[in-house]
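Engineer: Build me a model from this:
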Amino acid sequence: MEVVTIRIGFIGAGKVGFSLGKYFRDNNLNVIGYYSKNLDSAKEAAEFTDSKYYYDMENLVKECDTIFITTPDETIKKIWSSVKQLSIKGKIICHCSGSLSSRVFSNIEYYNSYGYSIHPMFAFNHKYNSYNDLDKAFFTIEGPLEKMDIIKNLILGIGNKIKVISAENKVKYHVASVIASNHVIALVQVAVEDLKQCGFNEEDALESLYPLISNNIKNIGSDGIINSLTGPIERADGGTIKNHLECLGDEDRELYKLLSRKLIRIAKKKNKDRNYRQIEDMIGD
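Structural biologist: Below is the predicted model of the structure:
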């Protein structure tokens, strides 16, 4: 594959910066190097990606035409305040926040630069290993039209799927990502706690739940949400649901009811002739 000519630099050398830099590098993108307030982190990331590390932000920005800010959300605005003091005319400035839009780069047009949010829908849990699965990640892009084709072709060129979204939809988009990722962990924890009350230890609980969880996700991917629904809600099994509600504590009972109301709506689409009135009365509005 021909090397892409844009020169990419990273400000921030945590899990996201490590992973994207390595993934980009392995896909023949031109990763120049890293700047971090922690010099050791920049050195480590540079070694991992066979690139350079910088003692100061100015030299990184000078040598790159596309800057990825891969720091926690709460620091992006502060970093932009520093970046915009440098010579950035014509440069592309990106961040990787799921919830923030490119508008965090306030007045960027005044500097004749172009700001984008580029977010991989992916859980980065390890600096050194997460890049191995980034080929499966879906990327969302938000920002002005001027350099949009460059950004789109950058991500499409390494084989990932993309969706361009608006600044107005960033928060809602991030809510969806968090529910499908972080909140699932909370649900699994609830299930683990219930199994521990049945005599399982945590390791056995996770081992027993994993095939159930992974097969369900596999079914959603292959058959869609509606056709993947099984269980007592789908069957309108009022007796089982009644027993479930009676054995749960107050907090988990409310969670069960809330999720069941969502499931009933899906079940009605799957089984248009099935009567769900009894369990709707049990679950409540």
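
Engineer: Every contact and neighbour count from this point should use C-alpha atoms.
Structural biologist: Will do.

Engineer: pull the longest strand from the protein.
Structural biologist: Looking across the chain with DSSP state E, the single longest strand is strand 114-121.

Engineer: Look up the closest residue to the residue nearest the centre of the chain, ignoring the ones flanking it.
Structural biologist: With distances taken as Cα atoms, centre = their mean, residue 121 lies nearest the centre of the chain, 3.3 Å away. The spatially closest residue to residue 121, leaving aside those adjacent along the chain, is residue 138, at 5.4 Å (Cα to Cα, 6 or more residues apart in numbering).

Engineer: one more to put side by side:
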Amino acid sequence: MTQKPRTAIIGAGKVGSALAILLKARGYPLAGIASKSFASACRLADLTGAPAFDSPLPLVDSAELVFITTPDREIAPVSAYLAEAGAYHPGQVVAHTSGAHSADELLGARQAGALAVSIHPLQSFADLDTARRNLPGSYFALEGDAAALPLAEQIVSDLGGKSFHIRAQDKPLYHAAACIASNYLVALLHFATGLYEKFGLTRQEAFAALQPLVQGTLNNIAAVGPVQALTGPIARGDIPTLRGHLPALEEAGSQLAHLYRALGQYTVKIALEKGTIDHRQALALAEVLKEEKQYEQPKSDHGLLPAGQTGGTAADNAYRL
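Structural biologist: The predicted structure is shown next:
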């Protein structure tokens, strides 16, 4: 497309702000910014030179492309409000950036003659600066009306990204996998650095020590893929080493040992796929990693529950795996 669509941004959080700044830099005329907080809309307006609105209605009415970049739970009610107020019109493309929800979340857009699409960046954003840095080069998952996909592809290309298409029914599995790759990586590093705290390092020191190992592993995965990148005792079929780990982990906390065992059981399958162990070794490893006793609620003295919190409450249950 040579003529960039006049674009409205509804929601001035990290993703919406990064999109507004980057799209403006790539020649998309911004109709304006609206957000639940007018102060947030004004801050983003100052960064982009676009007008800020205390209501999204006039903004959306004048736009050809509408991005709803609110939190996921607010996409449907915001879209329904815009539709009921008559802000949508035929020829518009309405997009959201949720990974978990399909374009169906854009309630009322299609009924008004607009096209609906989801454009999800497969990336994590800790703050606005990282969002602006991380969006270019990221992959984006596109899903929605076929007629809107060419524009969605163009937007991704203009942002310096790459895109692929998925079906609406695949969004939950797609998003779960993204959470595993990103959020659970954070959880695993929290797990590992917490173990290093138990023999005297601070969590910051532990991360500094482990970061080269983590980066080296990511480099190996990029070079040869996750199966061939697997190293360590399970890949070697080294049962004595595993037997040495488990008592130390049980001493550190039953939840930690439970998590180690569960991850180990999955890792056995990868080692078998790699071909560095055979089926007999896989069965022996699985037997070592099997739960030996009923998993118990962790005690607060293991640092997994706030001091004074006891089992049985909803808050406690949030710590169960």
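
Engineer: coming back round to it: which outside residues touch the longest strand of structure 1?
Structural biologist: Contacts with strand 114-121 of structure 1, where a contact means Cα atoms under 8 Å, 6 or more residues apart in numbering, come from 90-98, 100-103, 105, 108, 137-144, 146-147, 177.

Engineer: which of these are buried?
Structural biologist: The neighbour-count test (16 or more other Cα atoms under 10 Å) applied to the contacts of strand 114-121 of structure 1 identifies 91-98, 100-102, 105, 108, 137-143, 147, 177 as buried.

Engineer: In helices, which of those residues appear?
Structural biologist: Residues of those located in helices (DSSP state H): residue 177.

Engineer: In structure 2, mark out all the helices, start to finish.
Structural biologist: Under DSSP H, structure 2 gives helices at 14-25, 38-48, 56-61, 72-84, 128-134, 149-158, 171-197, 203-228, 233-236, 239-252, 254-274, 279-289, 314-317.

Engineer: Can you point out the buried residues in the fourth one?
Structural biologist: Under the neighbour-count criterion of 16+ other Cα under 10 Å, helix 72-84 of structure 2 has 75-76, 78-83 buried.

Engineer: what do you get for the last one?
Structural biologist: The neighbour-count check on helix 314-317 of structure 2 (16+ other Cα under 10 Å) flags residue 316 as buried.

Engineer: burial count for the spatially closest residue to residue 33 of structure 1 that is not a sequence neighbour?
Structural biologist: With Cα to Cα, 6+ apart as the measure, residue 52 is the residue that lies nearest to residue 33 of structure 1, at 4.3 Å, once sequence neighbours are left out. Here the count is done by other Cα atoms under 10 Å, and residue 52 of structure 1 has 18 residues near it.

Engineer: OK, contacts around residue 52 of structure 1?
Structural biologist: When contacts are taken as Cα under 8 Å, 6+ apart, residue 52 of structure 1 is in contact with 32-34, 43, 46.

Engineer: Next: residue 272 of structure 2.
Structural biologist: If a contact means Cα under 8 Å, 6+ apart, then residue 272 of structure 2 has 278-279, 282 as its contacts.

Engineer: what about it, distance to residue 226 of structure 2?
Structural biologist: Applying Cα to Cα, to the nearest Å, the value for residue 272 of structure 2 to residue 226 of structure 2 is 13 Å.

Engineer: Also residue 18 of structure 2?
Structural biologist: Distance, residue 18 of structure 2 to residue 226 of structure 2, using Cα to Cα: 31 Å.

Engineer: Tell me which of those two has more neighbours.
Structural biologist: residue 18 (23 against 14).

Engineer: hang on, that one packs against residue 131?
Structural biologist: Yes. Contact status for residue 18 of structure 2 versus residue 131: in contact at 5.8 Å, counting by Cα atoms under 8 Å.

Engineer: how deep is the closest residue to residue 228 of structure 2 other than its chain neighbours tucked in, by neighbour count?
Structural biologist: With Cα to Cα, 6+ apart as the measure, residue 274 is the residue that lies nearest to residue 228 of structure 2, at 6.1 Å, once sequence neighbours are left out. For residue 274 of structure 2, the number of neighbouring residues by other Cα under 10 Å comes to 16.

Engineer: before we move on, what about residue 87 of structure 1?
Structural biologist: Neighbours of residue 87 of structure 1 (other Cα under 10 Å): 13.

Engineer: How much space separates the closest residue to it other than its chain neighbours from residue 203 of structure 1?
Structural biologist: Setting aside the residues directly before and after it, residue 87 of structure 1 is nearest to residue 62 in space (Cα to Cα, 6+ apart), at 7.1 Å. Applying Cα to Cα, the value for residue 62 of structure 1 to residue 203 of structure 1 is 51 Å.

Engineer: before we move on, what about residue 117 of structure 1?
Structural biologist: Taking Cα to Cα as the measure, residue 117 of structure 1 falls 39 Å from residue 203 of structure 1.

Engineer: Quick one: residues contacting residue 19 of structure 2.
Structural biologist: When the contact criterion is Cα under 8 Å, 6+ apart, the partners of residue 19 of structure 2 are residue 132.

Engineer: Can you verify my assumption that residue 164 of structure 2 contacts residue 138?
Structural biologist: No. With contacts counted by Cα under 8 Å, residue 164 of structure 2 stays clear of residue 138, the gap being 11.2 Å.
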